[in-house]
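Enquirer: Pasting a predicted model and its sequence here:
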Amino acid sequence: MNQTLLTVDNLGKSYKDKQIVKDISFSVKKGMITAILGPNGAGKSTTIRSMMGIMQPDEGDVQYQGHPKQGVPHQKVGYLPEERGLYKNVKIMDIILYFADLKDYPKKKAKARALEYLKKFGLEGKDKVSVEELSKGMAQKAQFIASIIHEPELLILDEPFSGLDPVSQDVFKREIRELADNGTAILLSSHQMNLIEEIADDLLLIHKGKTVIQGSMEEVKEQYSNYKCTIVGENEASLFENLPSVQSVEQDGNRTVLYLEKDVHLPTWVTHMPQASIIQEMTIDRISLHEIFVGIATEKDLMKSGGGANHA
């Protein structure tokens, strides 16, 4: 059982008369990746900033394991904010060492780690280059290195994949997973479901400032990711609407998607496919985290309750 490092209870934050975050509760464990997901404006960054003390929450408790005071001890935490920003005319190595110094991390050790990470991230030989000479993706890598240079117990990443090309996204994913496997507790926010689906252990999906789904990746998949069957061919949607275990049918051109009931027995179900159907391609898989996300964001019911995850 992984040890809980951070606990957030009933966090709430309002701006003027509008409540941005309400009753958000979750925990972050050592060696695990917890993801806060939601559409833009859902309250992800407000949750993180309130938790970090960057803004003062109106209500709720934030408790870091072994820390006597409320809130997060900044020496033990690495933070990559959504709004990236490094001093443009300062050399990369100087910036990284500056962040290490802020955390009271030994300079010699920080420099060795920085050179190692620059090489790992394809920035070898760039240590004396100023930030303004870097591409956006390279600057983001440098800021990521600065956030982990002091070997934080807890790493908080707000939209870490934003603006990265697919190759750099893969580099970040591998590094985030490796950090977690080595014991770092990681909390990240993102709206890029496909990337989160590959690396997250626990999920908190928020919409309009409230928790709508919470649980481990396995629980969420088990509870909400019903099967779907995608058929490519010139068919009428009505051909499939009365098939057993079909909840709904969606059609886009020659692509028909059948959303199936949770307890469908697939080998038996396939035998009911109409003889008149035209099938050029057919795939059966679970609905993705992205589809769950879109279903919540558009308040469209693609899911049926049941299982271990919490649905608020």
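Expert: Perfect, thanks for sending it.
Enquirer: make it CA atoms for all contacts and neighbour counts henceforth
Expert: Will do.
Enquirer: neighbours around Y87, how many?
Expert: 11 (other CA atoms under 10 Å).
Enquirer: can you count the residues close to the spatially closest residue to it that is not a sequence neighbour?
Expert: Using CA to CA, 6 or more residues apart in numbering and skipping residues adjacent in sequence, the residue nearest Y87 is V131, 6.9 Å away. Other residues lying near V131 total 25 when counted by other CA under 10 Å.
Enquirer: so how far is V62 from R49?
Expert: Computed as CA to CA, to the nearest Å, the R49 to V62 distance reads 12 Å.
Enquirer: higher neighbour count, these two?
Expert: Just comparing R49 and V62: by other CA under 10 Å the higher neighbour count belongs to V62, 24 against 16.
Enquirer: put this beside the first:
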Amino acid sequence: MEILEIRNLNKSYGNQKALNNISLTIPKGGIFGLLGPNGAGKTTLIRIINQIIEGDSGEVYFNGEILQPKHISQIGYLPEERGLYKKMKVWDQLVYFARLKDMPAALAKERVAFWLKKMDISSWRDKRIDDLSKGMAQKVQFISTIIHEPELLILDEPFSGFDPLNAEIIKNEIIELKNKGITVVLSTHRMESVELLCDQIAMIHRSNKILEGRLTAVKQMFRPNTYEVILSGINETLPESWNASQVNGNTIFKIPLGQESPNSTLQMLMQYGELLGFREILPTMEEIFIQQIKNHSYE
């Protein structure tokens, strides 16, 4: 079942089209990657879901109902432009944000204490936000987003400002939230994060949706039908077009299958020596992202 369904959504700013007839379905309990270059329309879409702005036409459904103000408390949003009160102390800030989500005061304090301990930042509770480093403030912002354990969590560039160690901590927290049944929408330019985290993706470019599907299916869609081959004990001269190289005493090269089947190709390769490896090469999300943006930039 889907937690969010977007039907034929349009939004313009004057003569500038930000979203053009966008339709998306986001299933419950997974991590959905919302991809696209700067200016594609992702932030506009996220703001409409968060009811910060309204679309010009189209519909957004949350758990099967037309999106309404009552749903705000069930959504957590981490914007790319972080928004903390710099003069407030960490504890007061987090309790305040929890209370904004209709959380009772006692439960808010309990949750704040839990998350400060979980993120190993209990010693920061009496520090003002403007006394924190950027990375420290990012942790506080992340906690403020998830403190009420929303059904839908929207993260816009959640790894921005983090060093590799803290980025790993946030990544693990996102996975843990998913395992609890929270649906995560991840908007990011870091394709390695998409590879690691996302179950499904959609790509927006120039206000249009250009790609959508399960991550595994998308990668299969753009598979080049090329395999990496590892041979040892070569007993025949290999074709020059294979551009073979030697690594640790073995011969490694890539071979396109064309119309040939993997089985027939395996039989052919075994004539050249002992076959140690035969692995299909799938494109990375970064390669797919770059190619799709290029392909749709000239339409």
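Expert: Great, that's in hand. On a predicted model such as this, the values are computed, not experimentally measured, just so you know.
Enquirer: Which secondary structure element is home to the alignment partner in structure 2 of E83 of structure 1?
Expert: Under the alignment (TM-score structural alignment), E83 of structure 1 pairs with E81 of structure 2. Secondary structure from DSSP states H and E places E81 of structure 2 outside every helix and strand.
Enquirer: E81 of structure 2 and D56 of structure 2, how far apart?
Expert: With distances taken as CA to CA, E81 of structure 2 is found 24 Å from D56 of structure 2.
Enquirer: and the longest helix along structure 1, how far from the chain's centre?
Expert: Among all segments of structure 1 classified by DSSP state H, the helix with the greatest residue count is helix 166-181. Relative to its parent chain, helix 166-181 of structure 1 has a centroid offset of 13 Å by CA atoms, centre = their mean, to the nearest Å.
Enquirer: So which bits of that helix are buried?
Expert: Going by neighbour count (16 or more other CA atoms under 10 Å), the buried part of helix 166-181 of structure 1 is S168, Q169, F172, K173, I176, R177, L179, A180.
Enquirer: quick one, helices of the stretch 51-200 of structure 1?
Expert: Listed in chain order, the helices found in the stretch 51-200 of structure 1 under DSSP state H, counting those that start in this stretch are 92-102, 107-120, 136-148, 166-181, 193-199.
Enquirer: now those in JSON lines, with distance to S288 of structure 1?
Expert: As requested, the helices of the stretch 51-200 of structure 1 are arranged in JSON lines below (distance: least, CA to CA, whole Å):
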{"stretch": "helix 92-102", "distance to S288 of structure 1": "38"}
{"stretch": "helix 107-120", "distance to S288 of structure 1": "31"}
{"stretch": "helix 136-148", "distance to S288 of structure 1": "27"}
{"stretch": "helix 166-181", "distance to S288 of structure 1": "18"}
{"stretch": "helix 193-199", "distance to S288 of structure 1": "8"}
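Enquirer: These: which one's closest to M217 of structure 1?
Expert: Relative to M217 of structure 1, the nearest member of the helices of the stretch 51-200 of structure 1 by CA to CA is helix 193-199, separated by 7.8 Å.
Enquirer: all strands for the stretch 1-150 of structure 2, in order.
Expert: Ranges of strands in the stretch 1-150 of structure 2, per DSSP state E, counting those that start in this stretch, are 2-13, 16-27, 31-35, 57-62, 65-66, 75-78.
Enquirer: tell me the most buried of these?
Expert: Neighbour counts averaged per stretch over the strands of the stretch 1-150 of structure 2 are highest for strand 31-35, at a mean of 26; criterion: mean count of other CA atoms under 10 Å.
Enquirer: Average offset of that one relative to structure 1?
Expert: On superposition with structure 1, the mean distance recorded for strand 31-35 of structure 2 (mean CA distance after the TM-score superposition for structure 1) is 0.9 Å.
Enquirer: In structure 1, what range does that strand match?
Expert: Mapped onto structure 1 with TM-score structural alignment as the criterion, strand 31-35 of structure 2 occupies residues 33-37.
Enquirer: Now do that stretch: everything it contacts.
Expert: Contacting residues not belonging to stretch 33-37 of structure 1 are listed as 28, 44, 177, 180, 185-191, 193, 196, 199-206 [CA atoms under 8 Å, 6 or more residues apart in numbering].
Enquirer: likewise stretch 122-132 of structure 2?
Expert: Among residues not part of stretch 122-132 of structure 2, those counted as contacts by CA under 8 Å, 6+ apart are L84, Y85, K86, K87, M88, K89, V90, W91, A113, L116, A137.
Enquirer: ok, so what distance separates the spatially closest residue to the fifth one that is not a sequence neighbour from M119 of structure 2?
Expert: Setting aside the residues directly before and after it, M88 of structure 2 is nearest to R128 in space (CA to CA, 6+ apart), at 5.3 Å. Shown here: R128 of structure 2 relative to M119 of structure 2, a distance of 17 Å by CA to CA.
Enquirer: So which of those two has more stuff around it?
Expert: In this view R128 of structure 2 and M119 are compared by other CA under 10 Å, and R128 has more residues nearby, 18 against 15.
Enquirer: so how many other residues sit close to the counterpart of I48 of structure 1 in structure 2?
Expert: With TM-score structural alignment as the criterion, I48 of structure 1 lines up with I46 in structure 2. For I46 of structure 2, the number of neighbouring residues by other CA under 10 Å comes to 20.
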